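A.B. asks: Below is the structure, and that's it, no one-letter string:
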C-alpha cells in the first residue's frame, strides 16, 4: 500500500521547467546588486533577456543572458556629469537640523524625477523594441522600482512583476504594499533616526509618513502621465507597484531596524556577496607571524624590566 502511494505521488510530480524572464535594471549599485541573481538564473537554463540603455555608467552585457539596448537622448559623459552635479547639490546641504534634512529629501525627489523618467520614454516609445519583447511572451519580469520603466512594462504586457530593491526614496514600496510601519518604532529614510525615538523625533517621523504620498506624487509626476497614456486609463506608479507578485528586499535586519514585512516580501540581503576563498599558505604565515613580531618586543621589554 505504501509503495503504491509513493508511486502515485511520484507520477503526480512535475519536472522543473525553465522560464522566460525579462529584466529591466537600474544603473549603478542597483545593477551591481541584481546582476549575480540575473546571471545565476540564466546559468540554470532560464531564458533571461536584459534591456538596458545605450548609454549607462555600469550596465552592459552579462553572462548567460541576452542583452537588448535602446537609444536614449544622452551620452555616458552627460549622464556622469548630471550625477556628479546631483551629488554635489545633495552633499552641500546642511543636515544638522530636521528642516534641513527635509529640504534635502525634497531636492532628492526633484533630481530623481529627472534621472529616472528619461528611460521610460526611451523604452515605451520604441515600437520595435516593444514588439520584440511582446514576441518573447515572458513569464515574469524582474525589475528595480527605483526606475518606473520595468513596472510600467509589466503592467502593459500583463505579466507578473518581481521587484528587487533596498528602500525606495519616497517610500513607494511601503505605500504600494500597504506594509505596516509604526511611526513610533520604524524610522523613515533621510531622518537619521533610530528605532528608539523621543517624542520630538516621533512627531517628525509622523510628519514624514503623512508627506510620503505627496513625495511619491512629486517623484512620479512624469511617470504617472506616461503610464496613464500608455495604459489608456488614469493610474499612478503607486497603484502599479501595488500589483507586485513578489518583493525581494535587498537588505538585512543585521543592518536595518526591525520592521514588519508583507507575505510576498523576501529578504535577500547579502545575495551578491561572493564566497570567501581559502587563504594561501603565504597569507596564513603572515597572519600567524606578523602578530608574533608585534608582540615580541613587548614581551622582551617586560622580561628585561623584571630582570
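C.D. replies: Thanks, I have it. What you see is a predicted model, and the numbers here were worked out from it, not measured in a lab.
A.B. asks: drop to CA atoms for contacts and neighbour counts, all remaining ones
C.D. replies: OK.
A.B. asks: Buried residues in stretch 219-239, which are they?
C.D. replies: For stretch 219-239, burial by neighbour count (16 or more other Cα atoms under 10 Å) applies to 219-220, 222-224, 226-227, 230, 235-238.
A.B. asks: State the pair within those that is farthest apart.
C.D. replies: Between any two of the buried residues of stretch 219-239, the greatest separation by Cα to Cα is 18.6 Å, found for 219 and 230.
A.B. asks: Got another one to weigh against that:
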C-alpha cells in the first residue's frame, strides 16, 4: 500500500516537472516592405522562445534592419534600390487612377505583372548564388516561414524539401481559399476586380462567374516567371497548385469576421490583429491636444497648409487615426472630403465592428498621380 502511494506521488511530481524540449531551426523568407512589418513581430517572438531563426533577404531591400534577435543572411542581387522604387511607384500610380471596368482591371493586372517581375528578379539572383544555396542546404533547417506573394520562399522550400508555413494576406486569384479547398460560392463571394458586394444582381453574378473562370489563367500569367523558374529548379513541370497546396499552415493576416462567411480548414489561422501590434507615440506637437480633446476632434483650415511636406502629412494622418481607434469614442459621423491641396484628400468613414466594442473610425487617403514623383511611399 505504501509502495503504491509512493509511486503515485512520484508520477505526479514527474508530470509537474517542466518537460525537456529544444528549439527548432527556422528559415524565414519574407517579402520586403510593409509585409515584413507584420511578420517581424512573429519572428522576434519565435526567437524569444528559443528557436534559432535565420532571415534570408536580398542585399537591396526595404525596411530590413539588422537585429540581435535573429540572424540575417543576405544574398547578392543585380538590381538597384532606385529600380525597385520606380517600379513600385508606377504600380501605386495605376491603382490610384480611376478607370471604368474592365479598363481598370487590365491596367492593374499589367502593372502588377511588371512590379512582380521586377521584384522576382531578386529570386532569380538567389538561385544563381551557389554560395547561398550551399549554406542553406548545409544549415539543417526544420521548417520555412514565408510570405508567398512573390513565391520565392515557396520555390525555395520545395528545393530544400522543407515543410513550409505561409504568413500572408491573400493571393490575387483566390488561391488562399482554392488551394486548401474552401468553398467560395459565386453567388455570394465577389471576385477580385468585380467590385461587387455580397448582394449581387443576376447580371453581377454572371459577371462574377466569368471572372472566376479567368482567375487561374490570369494568375498563371501573373506568376509566369515564378512557374518558369520553379520548373527549372525542381526539374519538373510545376503548376501554381503544386507550389501552394502543400503548405503545412496558412497564417492569414485578416480577421475572419470581416470576410465573407465560409467554412475553412483546420490549418488556416486568422491573425488580423497582428497588423496593429506595433504602436508609436504621437508627436509632442499634437499629443496634448488629442489627449485632452474629450469626445470629438475638429480638423479645419487644413487646405491653407500648402507648405506641408507630403510624407510628413501622411505620417501625421496615420498616427492620428491610430490614436482615434484606441480612444473611447462612441460615434463619429461621416465627414465630407477635406481638400488638403490639389493632390491629397482625406475622408473619414465609419468602420463597423461586428464584435463587441465601440464603433471605430478609419481614414481613406486618395492621391492624384502627379504627387508620386516627389513622394516616398
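C.D. replies: Structure's in. What do you need? A quick note: this is a predicted structure, and the numbers were derived from the prediction, not measured.
A.B. asks: quick one: TM-score?
C.D. replies: The TM-score (TM-score structural alignment, normalised by the length of the first structure) is 0.83; 289 aligned residues with a Cα RMSD of 3.1 Å.
A.B. asks: still on that earlier bit, which one of the buried residues of stretch 219-239 of the first structure is nearest to residue 245 of the first structure?
C.D. replies: Nearest to residue 245 of the first structure among these is residue 238, at 14.3 Å by Cα to Cα.
A.B. asks: counterpart of the closest one in the second structure?
C.D. replies: Aligning on TM-score structural alignment places residue 238 of the first structure opposite residue 241 in the second structure.
A.B. asks: ok, and the closest non-adjacent residue to its match?
C.D. replies: Distance criterion Cα to Cα, 6 or more residues apart in numbering; nearest residue to residue 241 of the second structure, sequence neighbours excluded, is residue 179 at 6.3 Å.
A.B. asks: roughly how far apart are that neighbour and residue 248 of the second structure?
C.D. replies: 12 Å (Cα to Cα, to the nearest Å).
A.B. asks: picking up where we left off before, then the match of residue 238 of the first structure would be within a helix, right?
C.D. replies: Yes - counting by DSSP: H, G, I helix; E, B strand; the rest coil, residue 241 of the second structure is located in a helix.
A.B. asks: about what we covered before: so the residue nearest to residue 241 of the second structure is in contact with residue 240, correct?
C.D. replies: No - using Cα atoms under 8 Å, residue 179 of the second structure is not in contact with residue 240, being 9.1 Å away.
A.B. asks: for the strand ranked longest in the first structure, packing partners?
C.D. replies: Ranked by residue count and defined by DSSP state E, the top strand of the first structure is strand 47-53. If you count contacts as 3 or more Cα pairs under 8 Å, 6 or more residues apart in numbering; DSSP states H and E, strand 47-53 of the first structure packs onto strand 20-24, helix 29-43, strand 66-70.
A.B. asks: nearest to residue 151 of the first structure, of those?
C.D. replies: That would be strand 20-24 among those, by Cα to Cα, at 8.8 Å.
A.B. asks: Can you give me the stretch of the second structure that that closest one aligns onto?
C.D. replies: Residues 25-29 of the second structure are where strand 20-24 of the first structure lands, counting by TM-score structural alignment.
A.B. asks: Ok, stretch 118-136 of the first structure next?
C.D. replies: Stretch 118-136 of the first structure maps onto residues 121-139 of the second structure, going by TM-score structural alignment.
A.B. asks: Kindly report the same for stretch 160-174 of the first structure.
C.D. replies: Across the second structure, the stretch matching stretch 160-174 of the first structure (TM-score structural alignment) is residues 163-177.
A.B. asks: for stretch 183-193 of the first structure, same thing?
C.D. replies: Mapped onto the second structure using TM-score structural alignment, stretch 183-193 of the first structure covers residues 186-196.
A.B. asks: List of residues touching the matching stretch?
C.D. replies: 101, 105, 172-174, 197-200, 204-205, 207-209, 211-212, 260 (Cα atoms under 8 Å, 6 or more residues apart in numbering).
A.B. asks: which parts of it are buried?
C.D. replies: Of the residues in stretch 186-196 of the second structure, 186-191, 193-194, 196 count as buried by neighbour count, 16+ other Cα under 10 Å.
A.B. asks: And for stretch 49-65 of the first structure?
C.D. replies: 49-56, 59-60, 64-65.
A.B. asks: And stretch 212-225 of the second structure, by the same measure?
C.D. replies: By 16+ other Cα under 10 Å, the buried positions in stretch 212-225 of the second structure come out as 212, 215-216, 218-219, 222-225.
A.B. asks: same thing with stretch 257-274 of the first structure?
C.D. replies: In stretch 257-274 of the first structure, counting by 16+ other Cα under 10 Å, buried: 261, 265, 267-269.
A.B. asks: Of the residues you listed, which belong to helices?
C.D. replies: Using DSSP state H to define helices, no part of those is located there.
A.B. asks: tell me the average deviation of the longest helix belonging to the second structure from the first structure after fitting.
C.D. replies: For the second structure, the helix that runs over the most residues, judged by DSSP H, is helix 103-128. Here the mean offset of helix 103-128 of the second structure against the first structure after fitting is 2.5 Å, by mean Cα distance after the TM-score superposition for the first structure.
A.B. asks: Brilliant, that's me finished.
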